[in-house]
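Participant: only geometry, no sequence info:
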C-alpha cells in the first residue's frame, strides 16, 4: 500500500464512514485511492467552510471523529474559522491536508506554507508526517487524541510525495481510544455534598458536556434531589441542551451580558456548575463580575483546565460527569435529613410553579404578537414550535431571533437534539445542520439560521442537494447584523444609541435567498404568515429532500437580548 492507501485503511479500521473534503493537487493521491475504497464515502463541499461545518455537525451528533481533507495552505486558511469553532466546542475532528512535495519545499513553491504552526493554536495536536512508515501511527494517534476527553480537533499535514510512496509491511492496529473518566475523588465529593445539602436556595448551571457525556438522566436525579432550578449556560457557549427543557425544574438560560448574568444569579446562595466553562463571556464589563461574590460555587467537569479558571470555587470536582453525577446524587440522597427533605420538597414545588407560570406567560405573549407584520421573533419561533415533532433536532445560528424561545416553550422534547454556537465563527450553523442530518438520517433536522450567518457558508446547500441530505432550513430574515446593533447599544456607543450604524444592513440589494437556494439545487419558498409557516414547515420536515423557508421578520432593533 502507498501512503494514501494507508491513511484510508486506518480510517476504515477505526469505523470512519465519511471523509469530508474539497480536493486540490496535493490531495490527488488520496482521492485516487478512494476510488477503490468502498468502506469510505467522500462528501464533497464547494468551499472549506461548508466542509468543516458539515464534519463538525456529524462529529457532534455521533461523538465519532469527523474526518476532513483540506487543500494545502489556502484550504486550511479558508477553514480556520470553523477549526476555531470546533476547538471551542471540543469537537473531535481529524483534519488532514496535503502538503507540497518535500523535494520542492526549499524553493518555496506555490500553495506551500507552514501549516502545522498555523493550525496549532486551535488543535489538541498538530503535526506533519515526514515518512510513509509513520502514517499508521500518526493516524492512530490523531484519532485517539481527538476522542480522548476533553475531546477536540487535531491536524495532520501529509506531503504529496509521502502519500505516493509505497510502504513496507507495517503495524495497522486500529485506533483504540482510552476513556479516562473516573468518578471524582471521594473526599471532594463529600465536601460538595456538604455544601449542596446546606444550601437554602441552590441552582444548577448545566453545560454542553452533560449531553456529550450522556449524563442527562444523572443530572435530572441531582436536580430533583436538590429541588434546584437548572439553568443552561450563557448564549455565548450554549452549544447543547444539558437538561430537558420540558422538565418542571428547567429554568431560562443565562443571558449574554455579565451584568444581566449577575442580576439573574444574585438570588442563589449555592451554584452547582456541571460540564461548562465558568464563564466565557461576550464583552468586557466591570466592576461587577458575572457570578456574585456571595455565591458558593461547586464545579464538576472532566476538563481540569476549566476548574477554578475564572471564578473562586469552593469545591472543584475533576472527573467523569456521568459517574460523578451518579455518585453525587446517591450521596446527596443518603446525606439529607428529614427536615432537609421537607424543605427541598417545598422549594421544588415553588420552582415547578414558577416554571409553569413562565411558560404560560411566554405562550400568551407569543399569541398576542401573532397579528404583527412582519412577524416578531417570538411569533416566528412559536409558529416553528407548533410544527416540531418529538424527535426533532434543531441547529441554531440566529441568536437575536431564537432567544432560547424553543426551549422556554418546551418545543425540544429530546434534549440531545439541540445544537448551538460555541465558537461564534459564522457559517457554522447551516453546515452543522447538514452534518447532523447525515449522522441521524432517521431523525428530522431543522436549521434556524439568520440570513447574515447563512451567507458565510451558503455553498453547503449544494452539498445537501448533491447527496440528498433532507435537512430543513428556516431563515429568519431581518436583513441586518442585528447582534452587532444590540451589542453597540449595549455598550453605550453614541451613534448606536441614536439608531445610526455603519456596515450592519444587508440591503440595496437584499439577498434573494429563495433564488440563491434554488441555484444550488435546494427547493425554497418565502413565507410571511404564521399559520402558513407551520404548515409549510411540517411538510418540509417530512420531505425526503432538503428544503429552505425564508421568513421576513421585524427589523426593529431590540434594546437588549431576551433570555
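Facilitator: Received, thanks. The structure displayed is predicted, hence computed values, not measured ones.
Participant: Please make it C-alpha for all contacts and neighbour counts, starting now.
Facilitator: Noted.
Participant: which residue ranges form the helices in the stretch 301-450 of the chain?
Facilitator: Taking DSSP state H, counting those that start in this stretch, the helices of the stretch 301-450 of the chain run over residues 321-335, 338-369, 377-385, 399-402, 405-408, 428-439.
Participant: take the one below as the second:
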C-alpha cells in the first residue's frame, strides 16, 4: 500500500526498508529536511563524521567488511564534492555505496545558488550510476533502484541528488517489494556460460603448469565464492595467488598459497604467473600493478578470465576463454563439473611444477635483515600479526609502504577481514575505514596499519571514533618519510627527495590525548611486544606511534612496466643503481 509522506521521510523509510542500520554523514542547509526526519526515528543510526571524505571511506569499510551496502548522506556543494574521492575509490575497488546528496531547490538549479554544484555532472565518471530527482513522485523508485544497482552485478557507488524542495514535497511512498523497482535496462549476467565452463575444466585436466589467480571479485561475490575457490584448489591441487584486493579469499596458511601477486608480491607468485601454461583469472581485472609489461605478461599461458563485468574482458589483456558471470556461481559450476569427471587432484601431473615452485619459495623473498636497535617495519607487522592472529581481527590500511608490508606480513585466512584502497591508492583511507568496520563489528578488534603521512589526511576522524566509543587501534609505522614516494625517488630520480619527508610531524601521543584517546610510542624492538599488548588492552581508541627504520625499502619489487621475471629481491637490491643500457634510470 502506498503511504503519504514527505520526500525526506521517504529517504528514511527507504533506508529502513533496505535494512540499513547505519548511515555516515555530515549535515548542511540543503540536507536539513532529511536530518530532521532522521532525528525523529530510532531505526537507523547516523554517525556524524568530521569530513565528507571520511564518510565515504567509513561506508567503504562498513561495506567491505559486511558485504552490505554502505550509505552516506552529505549536503550540497562542498558536501558533495568532498565525497568525490571516496566515490572514485569505491568505483575502482567495486565497493557498494549509496550516497545521498542534498541539492539546492529545483527553482535555483543552474543559478549558481549558494552551495550549488552540478553533482550529477561531477560524479558521472566516478559512480556506477547517478540520479537527480526533480519530482517527489520519482523518489521511491530511485531510492530502491539505487540499492539494487549498487549491490548487483559488479558492485559500485550510486549517487542520488535530491533538491531541497523535493525533500519537503508530499508524495506517495511505495515499498521496494512492489513491482517496478528493478532497473529495466540493468540486468547483469550472473550465470556463466556452461559450455565455456566445461572447456575451462577440460583445460584444467590437461594443464602441467597451472595457476589460479583470484581477485576482489571473489570477495565481493560473498562467502560462498571463497568456499568454492578453496574447494576448487583442493580438488585440483593447483597453486593459488591473488591480487591485493583478493587477500583472504584463500587461506594464507594453506600450503597451496603462493602469496600476493604483482609489484610487491612474492617471488614464487610472480614467477609462477610468468611461467604457467594455464592461468585461471577469477574476479580480477588485470590491473597494471599485477601485469607489469603487458606484452611480457605470462607469455606462454592459456588465459581463462571469469568476471561479472563484461567490460573487463579483453580490456587490458587478451584472453583465450572469457566467462562472464558471478565468481561464486562460476566456481560452483567448475567444482561440480570437475567432480563429475574425477575427485582426484592432479598431483602427479603437476609434480614437476610444484617442485619448481618450491625452489622459488626457497628464495624467501619476504625476508628482511632484523635489527636489535631499530624496529624494522616488517618486524612490527609480524609481531602485530602474531599477537592478534587468534583474535576476531579486521585490518584496514592507509596507502604506501606500510600497506604493502601489511599485505606481505599480515596473513588472512578469512575473506572480508582486509580493507585497503587498491585501484585509486587513496591516502587517508584507513582510519575512517576502521571507524566504519568498528561500527559494523562493535566487538571485533579493528586495526588501521598506517603511515605517519597518510594518516594525517583524515586524522580528524579520530574525533568520530572517540564520540561513538569505537575502540579502533591506529598502528602507525612512522619512518618520517612518504616512504613509497621516497623509494620511487631512489628508483627513478637519483635520490632527489623532493618533498617526500616531513620536518614538522605532530607528537602523536599528545594528539591522541587531545582527541580523548590514548597515545603510545615505541622505538625499541625489545619493548615492542609489551607496547602492542598495552594497545590491545586499552578499551578505547589508540594512536600507536611505532618509530621504524627510516630508509627501509619495500621489497620484493617489480619496477613499473617490467615483466614478472625482472623482480628485485631483498638480497640483491640496489634500487638507486638500476639503469638501462643507455645509462638512464629505469621507468
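Facilitator: Cool, got the structure. Just so we're clear, the structure is a prediction, and the values are computed from it rather than from any experiment.
Participant: just to revisit the earlier point, deepest in the core, which of the helices of the stretch 301-450 of the first structure is it.
Facilitator: Most buried of the helices of the stretch 301-450 of the first structure, by mean neighbour count (mean count of other CA atoms under 10 Å): helix 428-439, with a mean of 30.
Participant: For that helix, give me every contacting residue.
Facilitator: Helix 428-439 of the first structure has contacts (CA atoms under 8 Å, 6 or more residues apart in numbering) with 49-51, 53-62, 82, 85, 394-397, 420-421, 443-449, 453-454, 457-458, 460, 464, 469-471, 473.
Participant: Sort out for me which of these are in strands.
Facilitator: Counted as lying in strands by DSSP state E, out of these, are 394-397, 445-449, 473.
Participant: Max pairwise distance over the residues you listed: which two?
Facilitator: Using CA to CA, the pair of those lying farthest apart is 397 and 445, separated by 13.8 Å.
Participant: which of the ones in strands among the contacts of helix 428-439 of the first structure are buried?
Facilitator: Among these, those buried by neighbour count (16 or more other CA atoms under 10 Å) are 394-397, 445-449, 473.
Participant: buried sites along stretch 160-174 of the second structure?
Facilitator: 160-168, 170-174.
Participant: what does stretch 100-120 of the first structure give?
Facilitator: By neighbour count on 16+ other CA under 10 Å, the buried set for stretch 100-120 of the first structure is 100-101, 112-113, 115-116, 119.
Participant: got the end-to-end distance for it?
Facilitator: One end of stretch 100-120 of the first structure sits 19 Å from the other (CA to CA, to the nearest Å).
Participant: Next, count neighbours for residue 16 of the first structure.
Facilitator: Counted with other CA atoms under 10 Å, the neighbours of residue 16 of the first structure add up to 19.
Participant: Equivalent analysis for residue 373 of the second structure, please.
Facilitator: Residue 373 of the second structure sits with 11 neighbouring residues when counted by other CA under 10 Å.
Participant: Quick check: the farthest pair among the buried residues of stretch 100-120 of the first structure?
Facilitator: The two members of these with the most space between them (CA to CA) are 101 and 119, at 19.6 Å.
Participant: Which residues are in contact with the one residue sitting closest to the centre of the first structure?
Facilitator: The centroid of the first structure falls nearest to residue 239 when counting by CA atoms, centre = their mean (3.8 Å). Going by CA under 8 Å, 6+ apart, residue 239 of the first structure touches 89, 208, 418-422.
Participant: Which of those residues sits closest to residue 7 of the first structure?
Facilitator: residue 89 (25.9 Å).
Participant: which residue in the second structure lines up with the closest one?
Facilitator: By TM-score structural alignment, residue 89 of the first structure lines up with residue 93 in the second structure.
Participant: and if you look at residue 218 of the first structure?
Facilitator: In the second structure, residue 218 of the first structure lines up with residue 228, judged by TM-score structural alignment.
Participant: Was I right to think that match contacts residue 335?
Facilitator: Yes: with contact defined as CA atoms under 8 Å, residue 228 of the second structure counts as touching residue 335 (7.1 Å).
Participant: can you pull out the strands in the stretch 1-150 of the second structure?
Facilitator: 3-6, 22-25, 45-48, 70-74, 97-103, 129-132 (DSSP state E, counting those that start in this stretch).
Participant: Next, format those as a markdown table and append distance to residue 319 of the second structure and mean neighbour count.
Facilitator: Listed next are these as a markdown table, based on distance: least, CA to CA, whole Å; neighbours: other CA atoms under 10 Å:
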| stretch | distance to residue 319 of the second structure | mean neighbour count |
| --- | --- | --- |
| strand 3-6 | 51 | 15 |
| strand 22-25 | 41 | 24 |
| strand 45-48 | 45 | 19 |
| strand 70-74 | 34 | 28 |
| strand 97-103 | 31 | 30 |
| strand 129-132 | 28 | 20 |
